[in-house]
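**Q** Got a sequence here, can you model it:
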Amino acid sequence: MEKLKGWKKLTLSQAGREILIKAVAQAIPAYPMNLFKFPNSFCQEMDALISKFWWGQKQGENRIHWVSREKLGRSKEDCGIGLRSFTLFNDALLAKQCWRLIVEPNSLWASVLKARYFPNCSFLKAKRGGRASWIWSSLLAGREILRNGAHWQIMDDNDTRVWVDRWLTSLPLGKPLPLGPVQVSKNLKVKSLICQESRGWDIDFLKPFLVDAEFAAILGTITGDPLLKDRLIWLYEKRGSYLVKAGYYWCLTHSSGRIPPPSLATNCPRALWKIIWKLETPPKI
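**A** Alright, predicted model coming up:
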């Protein structure tokens, strides 16, 4: 905050202000935000200071903010500036640590956390508890991103639950919903829907309880190597691994419906802007 107040005394172009914001003001808090959930009031105060600095506000003067803070947070490919929201970026960073906790269960730090907070269940099913540390409470806040955005890829189909876990990528909720007041078992595993000999779907008995779209979504799901365990994948990356950049964009487009998807927010083709921002200045001869 003191750095921002000092910068306000300088005469800088908007390009200079953008560089200072991204290289210093938004980079310094990134290290502690990897493990700690910062208070929303602090994040909002930082967002407000950066927004005032971006619009050239000095001392106690007030200047008009011609574009909302949410629009400034979009990437340049989506006709924004890329000034990240501290709250959403904090959550995206914490989700990365949660991802590491899931995919690297044998690491030292994962073993310590498991022994302390969830010795008898998986991380996705763990509860906060009455004596949770700041780090553990922060990780649980980032875990919600994986719960709502990640999907399970069916391999040996021993762990994924039909009605609870997200495993159908073509459905908005990622899982089927039973029609009407049908009582279903929440512990029903996906392996109950697969013929172990042919590895094909055997779900005719579920047809009366599913809508056609859900029935077709199950039939269209391809199972993987049965020798491997079901794994968590992030659909918004080609390799299926969670990245902070992809997680932040997911938070941006799903944060209480505040920001519409890029296709609705602008008429500019996203691919065109992506090409424009990657253009390089030709070398001087």
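
**Q** use CA for all of it now, contacts and neighbours both
**A** Fine.

**Q** Show me where the stretch 151-285 of the chain has its helices.
**A** For the stretch 151-285 of the chain, applying DSSP state H, counting those that start in this stretch gives helices covering 212-219, 244-254, 262-265, 270-277.

**Q** Determine which stretch of those is the most buried.
**A** Neighbour counts (mean count of other C-alpha atoms under 10 Å) averaged over each of the helices of the stretch 151-285 of the chain peak at helix 244-254, with a mean of 18.

**Q** That one - contacts with which helices or strands?
**A** If you count contacts as 3 or more C-alpha pairs under 8 Å, 6 or more residues apart in numbering; DSSP states H and E, helix 244-254 packs onto helix 86-103, helix 134-149.

**Q** hmm, try it at 6 Å
**A** helix 86-103 (3 or more C-alpha pairs under 6 Å, 6 or more residues apart in numbering; DSSP states H and E).

**Q** ok, and for the helix it packs on, which residues are buried?
**A** If you call a residue buried by 16 or more other C-alpha atoms under 10 Å, then helix 86-103 has these buried ones: 86-99, 101-102.

**Q** Work out the gap between it and the centre of the chain.
**A** Taking C-alpha atoms, centre = their mean, to the nearest Å, one finds helix 86-103 lying 8 Å from the centre of the chain it belongs to.

**Q** ok, the buried residues of helix 86-103 vs residue 155, which is closest?
**A** Set against residue 155, the nearest of these by C-alpha to C-alpha is residue 102 (16.4 Å).

**Q** this one as well, want them side by side:
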Amino acid sequence: MILVQSVTSVILAYYMQNVALPIRVCSSLDKLNRDFLWGSTDERKKMHMRMSFYSLGLYSTKARNLVLLAKLNWRVMEDPNSLWANTLIAKYYPNGIMDERLRSHRSGFSNWKGLKKGHEVFRKGLRWVVNNGQEISFWHDLWVGDSPFRSLVHGPLSVWEDSLRVCDVVEGVSMWNLSTLSLAIPTCTRESIKAISVCPNRPLADKRFWDSVGGLVGGGGVIRNHLGDWVGGFSRAIGVTTSVQAELRALKDGLNLAIDFGILNLEIEMDSLVAVECVNSISTPNVFFSTIVTDCRSLMERFEKCSLKHIFREANGCADLLTKAGYNQNPDFISFPNAPAYVLEALAFDVSNATRFRLISS
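**A** Purely as a prediction, here's the structure:
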């Protein structure tokens, strides 16, 4: 299984970042991985449990290909001044990367075809973090909830309302004035809007962030003493949510477990930089994470000494395995007073002086 996860499933990732693989190729690759894992051949078939019963953490090639191509769209948006992005924008994105109506080209090199394949996933995963609200369309951009407000409206909007920005319905600091709208906003959505800290005169500009479309995820963590010995661990089936929210849920579970153990001094390491910054920031958390971030901050105050820092996933292998185990487990939450067998190798590696290489883009 380790060979499949680290070699055969990953070896094509370089190509899938730029090229949209045919569906038949993706299906063949998935079949090769399954046959290799279970020892199946054309002459001798092996039986195994359905994926709905259990998951070994193997990626669907087609789904991973789409996500990587969506990430390529993100890179075009984040680095528009680079030579390669400039070329693509000039030829294929005359109205910008966010234009839904991309130019159709019968011909075109593989990068363009890949960008077009991943564009829908890219757009669906984009959200806005509100700071001053000057760049965000009130109706057409996704900045609160699960879909743009325009999807709630049947029929045309007035010219004024159609061009409305978030800052146009703010008076002073976080004083929302929704009474100017001709259409009623649902009560639950109004409460979510009021929870957002926004100031039209704030110099900090609005920002986009891209997260994967919410999917079925798990959470997990391990508590060790200063020698690296196992104190306790857990895994949880979280359900359908985003990766950042899953990381924050796992942090909350870990804090509660540490409190149950009577730990006074705690040093927390997480491989999600976004989650770490959300909790450590002195500002009001964004509405998408406000409740869970507030809970985590409150729990951290119960320790005599508590710190939270970011590390790379390569240095967090034991927790990563527990997270994958929790993806589709039953019951939803499992606490481990002793280390389960499948993390022993990673646990020993974490406390050793051995190093693991990390590939980074230049």
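
**Q** one step back: compare the helices of the stretch 151-285 of structure 1 and give me the one nearest residue 130 of structure 1.
**A** Of all those, helix 244-254 comes closest under C-alpha to C-alpha, at 28.2 Å.

**Q** now the strands for structure 2?
**A** For structure 2, strands defined by DSSP state E occupy the ranges 126-129, 207-210, 215-224, 230-241, 265-270, 305-310, 333-336.

**Q** Reformat these into a markdown table and put distance to residue 41 of structure 2 next to each item.
**A** A markdown table is the format used below for those (distance: least, C-alpha to C-alpha, whole Å):
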| stretch | distance to residue 41 of structure 2 |
| --- | --- |
| strand 126-129 | 43 |
| strand 207-210 | 41 |
| strand 215-224 | 31 |
| strand 230-241 | 34 |
| strand 265-270 | 41 |
| strand 305-310 | 44 |
| strand 333-336 | 36 |
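
**Q** Out of the ones you listed, the one nearest residue 29 of structure 2 is which?
**A** strand 215-224 (22.3 Å).

**Q** To which residue of structure 1 is residue 98 of structure 2 aligned?
**A** Aligning on TM-score structural alignment places residue 98 of structure 2 opposite residue 124 in structure 1.

**Q** separation between that match and residue 226 of structure 1?
**A** With the distance defined as C-alpha to C-alpha, to the nearest Å, residue 124 of structure 1 ends up 22 Å from residue 226 of structure 1.

**Q** Go through the helices of the stretch 151-285 of structure 1 and name the closest to residue 115 of structure 1.
**A** Closest among these, using C-alpha to C-alpha: helix 244-254, at 26.8 Å.

**Q** Near the nearest residue to residue 254 of structure 2 once chain neighbours are set aside, how many other residues are there?
**A** Excluding its sequence neighbours, the residue lying closest to residue 254 of structure 2 (C-alpha to C-alpha, 6 or more residues apart in numbering) is residue 221, at 6.3 Å. A count of nearby residues for residue 221 of structure 2, using other C-alpha atoms under 10 Å, gives 26.

**Q** What of the one 3 residues further on?
**A** Other residues within reach of residue 224 of structure 2, judged by other C-alpha under 10 Å, total 15.

**Q** residues in contact with it?
**A** Counting by C-alpha atoms under 6 Å, 6 or more residues apart in numbering, residue 224 of structure 2 touches 230, 231.

**Q** Please apply the same query to the one 10 residues further on.
**A** Contacts for residue 234 of structure 2 were tallied using C-alpha under 6 Å, 6+ apart; they are 220, 221, 334, 335, 336.

**Q** Kindly recompute the last result at 8 Å.
**A** Counting by C-alpha atoms under 8 Å, 6 or more residues apart in numbering, residue 234 of structure 2 makes contact with 220, 221, 222, 254, 322, 333, 334, 335, 336.

**Q** Endpoints of stretch 15-26 of structure 2, how far apart?
**A** 12 Å.

**Q** Relative to structure 1, which residues correspond to it?
**A** Using TM-score structural alignment, the residues of structure 1 aligned to stretch 15-26 of structure 2 are 32-43.

**Q** Name the residues of that stretch that are buried.
**A** 33, 34, 35, 36, 37, 38, 43.

**Q** For the residue of structure 2 most remote from its centre, give me its contacts.
**A** Of all residues in structure 2, residue 43 has its C-alpha farthest from the mean position, at 41.5 Å, by C-alpha atoms, centre = their mean. By C-alpha under 8 Å, 6+ apart, no residues touch residue 43 of structure 2.

**Q** And for the one 10 residues further on?
**A** When the contact criterion is C-alpha under 8 Å, 6+ apart, the partners of residue 53 of structure 2 are residue 328.
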